[in-house]
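In: this one's sequence-less:
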């Protein structure tokens, strides 16, 4: 299987999962704050950190790292929603979104990397 096909297969799972997860979370938490986007971005960072902590495997990185995590996470939506919060006058939410996304995303990536190290030993 080519790497391109693996990327496409991972993306075919990641993109719908992002949409469904975002809708499910935003339905349960109807507010201006983009909880759904934050959740998928942090989850994607955790998964990507885990994959990066495993022994190198081009196929796995193409399928999970580039395809799945690339389609699951969304920097463009995060940026748009942060700007929208500022435009709507919700500067505190914008700051919380920015800070939480960076801190939680990096923390999740480090946690995933450490978990892979623990599994691989």
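Out: The structure has been received and is ready for your questions. Fair warning: this is a prediction, and the values are worked out from it, not measured in the lab.
In: going forward, measure contacts and count neighbours with C-alpha atoms only.
Out: OK.
In: so where do the strands sit in the chain?
Out: Read by DSSP state E, the chain holds no strands at all.
In: Next one: the residue most central in space within it from residue 18, what distance?
Out: Residue closest to the average C-alpha location in the chain (Cα atoms, centre = their mean): residue 41, at 2.4 Å. For residue 41, the distance to residue 18 equals 9 Å [Cα to Cα, to the nearest Å].
In: Quick check: neighbours shared by the two?
Out: 72-73 (Cα atoms under 8 Å, 6 or more residues apart in numbering).
In: how much space between the residue nearest to the centre of the chain and residue 79?
Out: Distance from residue 41 to residue 79, by Cα to Cα: 12 Å.
In: tell me which strands and helices the longest helix belonging to the chain is in contact with?
Out: Ordering each helix of the chain by length in residues (DSSP state H) puts helix 91-120 first. Contact analysis of helix 91-120 by 3 or more Cα pairs under 8 Å, 6 or more residues apart in numbering; DSSP states H and E lists helix 35-52, helix 75-87 as its packing neighbours.
In: Now render these as JSON lines, adding distance to residue 69.
Out: JSON lines is the format used below for these (distance: least, Cα to Cα, whole Å):
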{"stretch": "helix 35-52", "distance to residue 69": "5"}
{"stretch": "helix 75-87", "distance to residue 69": "12"}
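In: Alongside the first one, take a look at this:
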């Protein structure tokens, strides 16, 4: 039960953070939902930093991983919104927004994880 509570608390903070990033950056004037992209890229960077650091630390707690990586990063990032936004682009025939948004999100997300893992070695 304690582990589920840690995921719940971390996920709650992550979801609220994602809400504010989306509210700040997602609007209908931009072709690309920058808030969703930023949340996913920052979350990818954070999970790389967190798991990289916790993976090389001798006193790693499963609770820390559940709170920070599973909970916070899981709540902060949003694959479902990313997938839905892509669905809307395809449904509306907006391939000029779909293609850069999808490719840039994937590239930046993977790059951010790798960068986070690399940076965790420097700390």
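Out: Nice, thanks for sending it over. All figures in this text were calculated on a predicted structure; none of them were measured in a lab.
In: how far out from the middle of the chain is the longest helix of the first structure?
Out: Taking Cα atoms, centre = their mean, to the nearest Å, one finds helix 91-120 of the first structure lying 10 Å from the centre of the chain it belongs to.
In: Show me which residues of it are buried.
Out: Within helix 91-120 of the first structure, the residues that count as buried by 16 or more other Cα atoms under 10 Å are 93-94, 97-98, 101, 104-116.
In: Find the nearest non-adjacent residue to the residue nearest to the centre of the first structure, please.
Out: Nearest non-adjacent residue to residue 41 of the first structure, counting by Cα to Cα, 6 or more residues apart in numbering: residue 73, 4.7 Å away.
In: if I pick that neighbour, what's in contact with it?
Out: Here residue 73 of the first structure is in contact with 18, 37, 40-41, 44-45 (Cα under 8 Å, 6+ apart).
In: cool, residue 115 of the second structure as well?
Out: 45, 48.
In: rewinding a little: can you tell me which of the helices and strands packed on helix 91-120 of the first structure is packed in deepest?
Out: helix 35-52 (a mean of 23; mean count of other Cα atoms under 10 Å).
In: for that one, packing partners?
Out: Packing partners of helix 35-52 of the first structure (3+ Cα pairs under 8 Å, 6+ apart): helix 3-28, helix 70-72, helix 75-87, helix 91-120.
In: Turn the ones you listed into a markdown table, columns for distance to residue 51 of the first structure.
Out: Compiled in a markdown table, these are given as follows (distance: least, Cα to Cα, whole Å):
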| stretch | distance to residue 51 of the first structure |
| --- | --- |
| helix 3-28 | 13 |
| helix 70-72 | 13 |
| helix 75-87 | 20 |
| helix 91-120 | 7 |
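In: Could you work out which of the ones you listed reaches nearest to residue 55 of the first structure?
Out: Among those, the nearest to residue 55 of the first structure by Cα to Cα is helix 91-120 (8.2 Å).
In: That closest one vs helix 35-52, what angle?
Out: 30 degrees (axes from the mean of the first three to the mean of the last three Cα atoms, to 10 degrees).
In: Assess the claim that residue 119 of the second structure and residue 50 are in contact.
Out: No. Look at residue 119 of the second structure against residue 50 with Cα atoms under 8 Å: they stay out of range, at 10.1 Å.
In: just to revisit the earlier point, which one of the contacts of residue 73 of the first structure sits closest to residue 63 of the first structure?
Out: residue 44 (13.2 Å).
In: how far away is the closest one from residue 2 of the first structure?
Out: Counting by Cα to Cα - residue 44 of the first structure and residue 2 of the first structure are separated by 23 Å.
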